[in-house]
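A.B. asks: Here is my input; please provide its structure:
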Amino acid sequence: MPDSDDRPSPRSAASVSRSVQGNDPDGAGPPSAGRALVILPVLTTHPDDGNAAVRQPDARLSEAIALAQAIRLEVPHAEVIRIARPDPATLFGRGTAERIGGMVEAFHADLVVIDHPLSPVQQRNLERRCMAKVIDRTGLILEIFGERAHTREGQLQVELAALTYQRSRLVRSWTHLERQRGGFGFLGGPGESQLELDRRLIAERITRLKSDLEEVRRTRKLHRSARQRGGTPLVALVGYTNAGKSTLFNRLSGAGVTAEDMLFATLDPTVRRIVLSSGKTMALSDTVGFVSELPTQLVAAFRATLEEVQAADLILHVRDVSHPDTAAQKADVDSVLADLGIDAINDSRVVEVLNKTDQMPATARGALHMRLANQRMMEGEERAVAVSALTGEGLDDLLELLDRRVSAERQVLELSVNLSDGRALAWLYEHGQVLDRRDEDGQAHLHVALAPADAARFESRFVGQESR
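C.D. replies: Below you'll find the model as predicted:
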């Protein structure tokens, strides 16, 4: 039956309930930002569409707790609450909403984190019934990003995402709120003055941010073009947050990028040059970590950064193979790559780096290496390598793979492209090295150095246009 006005007992409403230790029981480290309850709603009627990579509620709850702790929130209690039918007013129903309010009082919480999208009406009603601040998953992730972004580019991207999220709520019901919401202040506490919400000012600020980010995008494109003219291939790291991308980045490049056992420890994009054993130079790019149900505002705001992935000669998908939800995390990353036009299964640029093998049992680690060896024999192409970025195990194999891939000789092709086909010409300049060009009779006659994969992509994308 759907959740109704009756007051269910804690055990009838929750399948997983957990008391969580504070972030720093010894009192060392940065101070707590407050006490938060973490609630994970699970829709019992929600189909899994036959997806074998569906996360288990306990693992999802653990991730939600880690997200809250990423911004120094103490989590005295976390719970999964099953919902037969979402209530338009509170998501849970009045009885369960009141029970959450009782938990707020019992655990002396300042904040309730609902690991699920909330409509503005649901958020407002829950705040009234719980007598505490309530934020949803999107608000929490934006809060983390707002705290972690340090470069100008990162701050611009996060502010754009936050204001886009805020504006959508202003249109609906934020004029009712009693406490301030704005910028990165989703966690603002009671007693703060109400923010005078002006849609026009927010719209103007969003326009300025988009303009600034467009300039960032143009600058990145110039840098990519300069690298390509110099023959420097770009290798991009992607992966689920906390999969170990930054640790691997530091191992390979020697850069001092922040690498902690924490979700979204690194947000600001970083590029470093690496000289391989063959003497070939490559550019290694560390990107923002992905997460399940990544807010669409963030995907849009980080477009300039994610274009580095689209333009990469090689994409290293770093996976935490020791994580119980590694298959589901892979599916989430593949989904984001698909949104960028990258088919993780069929695109030969994508190589899986199976990280954190040091945290696997010896038998599972041995089985993994055997499976990879069999795949290499059967497919003839290495699409995955097992490593531990922490201990260094397997990194020599990864570097050899990188050397083979990026040291592949570029093909010098003689192409004739119609001068009116601006898209094809722009694509060649962006992805290849134009060695010579002569324009006559309405045609651009070029000698272009292209990697084999790029040559195949050019032929596939512009076939039938008499480009050759």
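
A.B. asks: all contacts plus neighbour counts: C-alpha atoms, from now on.
C.D. replies: OK.

A.B. asks: Chain neighbours aside, what residue packs nearest to the most centrally placed residue in the chain?
C.D. replies: The residue lying closest to the centre of the chain (C-alpha atoms, centre = their mean) is F290, at 1.8 Å. Closest residue to F290 apart from its sequence neighbours, by C-alpha to C-alpha, 6 or more residues apart in numbering: Y240 at 4.6 Å.

A.B. asks: Which residues are in contact with that neighbour?
C.D. replies: The neighbours of Y240, taking C-alpha atoms under 8 Å, 6 or more residues apart in numbering as the test, are 289-291, 318-319, 329-330, 332-333.

A.B. asks: Kindly reformat these as TSV containing distance to A301.
C.D. replies: As requested, those are exported to TSV (distance: C-alpha to C-alpha, whole Å):
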residue	distance to A301
G289	14
F290	14
V291	15
V318	22
R319	24
Q329	22
K330	22
D332	18
V333	17
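
A.B. asks: Quick check: of the residues you listed, which lies closest to L248?
C.D. replies: Relative to L248, the closest of the contacts of Y240 is V318; by C-alpha to C-alpha it sits at 8.7 Å.

A.B. asks: Contacts for the helix or strand in which Q166 is found, please.
C.D. replies: Assigned by DSSP states H and E, Q166 falls within helix 152-170. By C-alpha under 8 Å, 6+ apart, the list of residues contacting helix 152-170 from outside reads 120, 142, 145-146, 149, 181-184, 197, 199, 202-203, 206, 209-210, 212-213, 216, 267-269, 297-298, 300-302.

A.B. asks: before we go on, could you also do this sequence so I can check it against the first one:
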Amino acid sequence: MSESEFVVSGDEFSKELGIDLKEGEEGAAILVGVYSSGRKKAVCEEHLEELKELAETFGVPVVAQMACSVRKIDAATYLQSGKLEEIGSAIKEAKANLFIFDEEISPAQQRNLEKLLKTPVMDRTELILEIFAQRAQTKEARLQIELAQTKYEFPRLKRLWSHFSRQRMKGGYLRGAGETQLEVDRRLLKRKVERLGHELEEVKRARAVQQRARLRSGVPTFAIIGYTNSGKSTLINALTEADVFVEDKLFATLDPTTRKFTLPNNQEILLTDTVGFIRKLPHTLVAAFKSTLEAALHDDILLHLIDASHHMAEEHAEATYAILKKLDNEQQTIITVLNKADLCQDQKMIDRLRISYPKTVVISALEKTGFEQLMEMMMKELAERRQIIKLKIPQSEYVLVGLLRREGNVLYEEYEDEDVVIRAEVPINLLHRFDPYRYD
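C.D. replies: The predicted structure follows:
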């Protein structure tokens, strides 16, 4: 039996719950979020709008949204019986055949909700994992997502097999297909996690070799980070005239893309597009993508892109910094870029963001406005990472002069016999290359 083979299919499980999903019928979802005394209903409704975008990105139409007040979380079902009755009625009225919950729930809660509502239940974590699985292109991204999904599925195996535990014979409990297969599937998933981990380590080692080569080259790198759909790919396309995939959907880009770019002072740099962040990014995804994110986030400088036209821009910025904190990357040099300024109608919010985040520039990647100020700030940050030194380089080592022209800034150059005397700004990470040629 292969790792993907299970005796009970999703269709059989739906029938066991009493759910009638006709073959070929398009799914329709009802979305549910919760709020309490410490969380406003309006915020919950805004979060449901984001969940709706996620559902539509996944390809599921939304027929209803519900914001539920919760005083106490029920250990068995998360929601109290009264709320579940309301949701059950709403599911019937809207003719929904999928319940998406804007919280992460335990396997037992998910299983109990499906039994009570007779409807498949998907939490926010599972939805995001499914979207990532749809959109991953590179081998590394596919492995990372498969690993995250497998770890998510492992404690939920019982959800597929619990109905077999009710089988009985006159003489007592029927120990057979269900229990045996559950144990087999657990063993298979455990092996799968180990295999995926080994494969990812191999990919990680190969990428580390590439990263060391890039570091030796001394080319400064900028990683573009930010909340999903903030315009990262549009910015990299506008600056480099590249053809990075752009779509007005959440998580349009999952695979890091790197492009060369030359600043106005002829400084060559690398720009890396990264996967978008989001509120409550599943911890399994953060863990699975950690190596990829760390590789990008340990670049010289981060460009933190914020969609300034979004009414929740401040919360999006906070969510991004929360993920940076999880990755122990809060101290990185960050330039805050307020994008989509042409669409922003809340100047007060832009002013608040400027106060909250130093080194801020306002642009429109689509209209290509504000680029001059952005590049000035990028050059300023790079200049602070350089040191002015005087060198005497033999003409036989003229390749080093070429390196200075590409990666540094030559301020003075004069030929003396068979040597070249140079005064230049040199990136700190390249200083060691010129130590033998220091000249006072």
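
A.B. asks: Provide the aligned range in the second structure for the biggest helix by length in the first structure.
C.D. replies: Longest helix in the first structure, counting residues (DSSP state H): helix 199-229. Counting by TM-score structural alignment, helix 199-229 of the first structure falls onto residues 186-216 of the second structure.

A.B. asks: The matching stretch vs the first structure, average offset?
C.D. replies: By mean C-alpha distance after the TM-score superposition for the first structure, the fitted stretch 186-216 of the second structure averages 1.5 Å away from its aligned residues in the first structure.

A.B. asks: how close does the aligned residue in the first structure for Q80 of the second structure get to S15 of the first structure?
C.D. replies: Counting by TM-score structural alignment, Q80 of the second structure lines up with G93 in the first structure. According to C-alpha to C-alpha, to the nearest Å, G93 of the first structure stands 17 Å off from S15 of the first structure.

A.B. asks: between the two, who's got more neighbours?
C.D. replies: It is G93, of G93 of the first structure and S15, that has more neighbours when counted by other C-alpha atoms under 10 Å, with 21 against 14.

A.B. asks: How much space separates the aligned residue in the first structure for S291 of the second structure from A14 of the first structure?
C.D. replies: Taking TM-score structural alignment, the alignment pairs S291 of the second structure with A304 from the first structure. Look at A304 of the first structure and A14 of the first structure: by C-alpha to C-alpha, they are 42 Å apart.

A.B. asks: again with R229 of the first structure
C.D. replies: R229 of the first structure is 59 Å from A14 of the first structure, by C-alpha to C-alpha.

A.B. asks: Show the contacting residues for E407 of the second structure.
C.D. replies: By C-alpha under 8 Å, 6+ apart, the neighbours of E407 of the second structure are 218-220, 267-268, 426-427.

A.B. asks: what's the most distant pair in the residues you listed?
C.D. replies: Farthest apart among these - using C-alpha to C-alpha - are E268 and V426, which lie 13.2 Å from each other.

A.B. asks: returning to that earlier point: give me the distance between the match of Q80 of the second structure and R152 of the first structure.
C.D. replies: Taking C-alpha to C-alpha, one finds G93 of the first structure at 43 Å from R152 of the first structure.

A.B. asks: for V351 of the first structure, same thing?
C.D. replies: Taken as C-alpha to C-alpha, the span from V351 of the first structure to R152 of the first structure is 31 Å.

A.B. asks: What of A384 of the first structure?
C.D. replies: 35 Å.

A.B. asks: between these two, who's got more neighbours?
C.D. replies: Between A384 of the first structure and R152, counted using other C-alpha under 10 Å, A384 has the larger neighbour count: 20 against 12.

A.B. asks: So the equivalent of D403 of the first structure over in the second structure, which state does it fall into?
C.D. replies: With TM-score structural alignment defining the correspondence, D403 of the first structure maps onto M379 in the second structure. Look at M379 of the second structure: counting by DSSP: H, G, I helix; E, B strand; the rest coil, its state is helix.

A.B. asks: how many neighbours does M379 of the second structure have?
C.D. replies: The burial count for M379 of the second structure: 16, using other C-alpha under 10 Å.

A.B. asks: Can you tell me the closest non-neighbouring residue to it?
C.D. replies: L263 (7.5 Å).
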